[in-house]
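Q: model the following, please.
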Amino acid sequence: MNLYHFARSLVKTVLTPIYRFKIIGRENFPKEGGVLLCANHIKLLDPPVVGVTAPRPVSFMAKEELFRMPILKKLLPNLRAFPVKRGMSDREALRKGLSILKENNVIGLFPEGTRSVDGELKKGLAGAGFFALRSQAAVVPCAIIGPYKKFKRLKVVYGKPIPMEELRGRRASAEEATEVIMGHIQQLIDNHR
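A: Have a look, this model is predicted:
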């Protein structure tokens, strides 16, 4: 068992009884092929929660600063995380992300770029739209619906893949594609809150 699968099992064992996950829509998640998984971001625990509830292993972009910390520098790559420079166009991170999708793996993104202080969905950054348009990956919206309170149910909802063919065909902007993705996440939140 590699470190990723060990850590996933450990985190699942710890978090499941505390947050009593209710997972909705796992059947919507493609069993194969590249998947761009886009979720809202409300707490620091969102990446591990998505990581243990998604049916397939997920690679996450993580802020570059984390990779400068001695322990995390060695640990994060083994947990399928890769660095991104926030606040600027990071071509290396974009190339790495496209490569992961092309290899038929899953990338998890939080398009808002940072946690929402009030829990309401914020405007998404263009990176999600970039990956959606530049790859042939299925784009799966995900809603994490709190509260993150001990022994209260936490919902994780996976929506059906978002049709991207029309946007790809007319070469829509990354911003427009991100808006479409955010609209689907909002719809999941509204339907399951």
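
Q: only C-alpha atoms for contact and neighbour calcs from this point on.
A: Fine.

Q: what residues sit buried inside stretch 89-104?
A: Buried positions in stretch 89-104, judged by neighbour count with 16 or more other Cα atoms under 10 Å: 93, 94, 97, 98, 100, 101, 102, 104.

Q: could you dump the residues you listed to TSV with distance to residue 181 and secondary structure?
A: TSV is the format used below for those (distance: Cα to Cα, whole Å; DSSP: H, G, I helix; E, B strand; the rest coil):
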residue	distance to residue 181	secondary structure
93	20	helix
94	18	helix
97	17	helix
98	18	helix
100	20	helix
101	17	helix
102	20	helix
104	20	coil
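
Q: between those residues, which sits nearest residue 64?
A: Nearest to residue 64 among the buried residues of stretch 89-104 is residue 93, at 9.9 Å by Cα to Cα.

Q: how near is the residue lying closest to that closest one once chain neighbours are set aside to residue 66?
A: Nearest residue to residue 93, sequence neighbours excluded (Cα to Cα, 6 or more residues apart in numbering): residue 84, at 5.4 Å. If you measure residue 84 against residue 66 using Cα to Cα, to the nearest Å, the figure is 10 Å.

Q: could you also give me the structure for this second sequence? I'd like to compare it with the first:
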Amino acid sequence: MKLSERVINSLLRTFFRLFFRIDRSELAKVPQTGPLLMMVNHTSNLEGPMLYAFLHPRPLHALAKQELWDHKFMAYLMNMWKSIPVDRQNMGRSTMDACFKVLDDQHILAIAPEGTRSKDGKLQEGKGGVAFIAHKKDIPMIPVVVMGFTSFSRNIRRLRRTVITIKVGEVFEIVQKGGRIDANARQALADEIMMRLAVLMPNEMRGHYKDKDIVFNLTRTVKA
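A: Got it, this is the predicted structure:
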């Protein structure tokens, strides 16, 4: 790791420790070896950097909106963290190839299945693109829920630290392997992936998936 990267990562961890109260014990559930798709709810641009900083040295790469590369400093950070730029309207072949390479290299690929940030912290409908990646690579997935960042701006004005809750679910995989997957099947799989996140949250925070029956037909838990 370059000196500049060590310095920035150290500053990043200091930032999170100063302004937040984070119980990181759940992160111990994340496997330390092998390729992994990390499915994360998306309420802030801080989830990715936080997970990157506190899962280090486990290599983690995240999909990030390509607009972040429009600003020099953010572009520097994105490139340093080896994030993958994505057009949220059209996930092209180059983006897919970059995702596949991360997994082929036995690293973690972090994805927000919702595709865009939730302003109120509640779950939005999952997008089919994430299901395509999951089905294509057929590797383990893990659901990670991060709650609390939506209170950051209010708390910082009151000089209060923000409490961040992290919940990590069980590693799971797709039941039906191989073959083609059409648009309807992709959406059904994306919804089931989102339900893996929903079960880690209070019902009132499940948004699009609130009050829905928790049934897993397309995925199964991976036994340790």
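
Q: tm score of chain vs chain?
A: For these two chains in superposition, a TM-score of 0.87 is obtained (TM-score structural alignment, normalised by the length of the first structure); 191 aligned residues with a Cα RMSD of 2.3 Å.

Q: need the contact list for residue 117 of the first structure.
A: The contact partners of residue 117 of the first structure, by Cα atoms under 8 Å, 6 or more residues apart in numbering, come to residue 42.

Q: can you rerun that using 10 Å?
A: Contacts for residue 117 of the first structure were tallied using Cα atoms under 10 Å, 6 or more residues apart in numbering; they are 41, 42, 43.

Q: for the last one, give me its contacts.
A: By that I understand residue 43 of the first structure. Per Cα under 10 Å, 6+ apart, neighbours of residue 43 of the first structure: 49, 114, 115, 116, 117, 119, 144, 146, 147, 148.

Q: what's the ChimeraX line that selects buried ones from the residues you listed?
A: This is how ChimeraX selects the buried members of these, with burial counted by 16+ other Cα under 10 Å:
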select :49,115,144,146,148
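
Q: columns secondary structure on top of the contacts of residue 43 of the first structure, output as a markdown table?
A: As requested, the contacts of residue 43 of the first structure are arranged in a markdown table below (DSSP: H, G, I helix; E, B strand; the rest coil):
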| residue | secondary structure |
| --- | --- |
| 49 | helix |
| 114 | coil |
| 115 | coil |
| 116 | coil |
| 117 | coil |
| 119 | coil |
| 144 | strand |
| 146 | coil |
| 147 | coil |
| 148 | coil |
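
Q: any chance of the contacts of residue 43 of the first structure in CSV, with distance to residue 190 of the first structure too?
A: Listed next are those as CSV, based on distance: Cα to Cα, whole Å:
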residue, distance to residue 190 of the first structure
49, 20
114, 21
115, 19
116, 16
117, 18
119, 13
144, 11
146, 13
147, 15
148, 18
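
Q: one step back: what does the residue nearest to residue 93 of the first structure align to in the second structure?
A: Aligned counterpart of residue 84 of the first structure in the second structure: residue 86 (TM-score structural alignment).

Q: and if you look at residue 145 of the first structure?
A: By TM-score structural alignment, residue 145 of the first structure lines up with residue 147 in the second structure.

Q: try residue 133 of the first structure
A: Taking TM-score structural alignment, residue 133 of the first structure has residue 135 as its aligned residue in the second structure.

Q: contacting residues for that match?
A: Applying Cα under 10 Å, 6+ apart, the residues near residue 135 of the second structure are 173, 174, 175, 176, 177, 178, 179, 180, 181, 186, 189.
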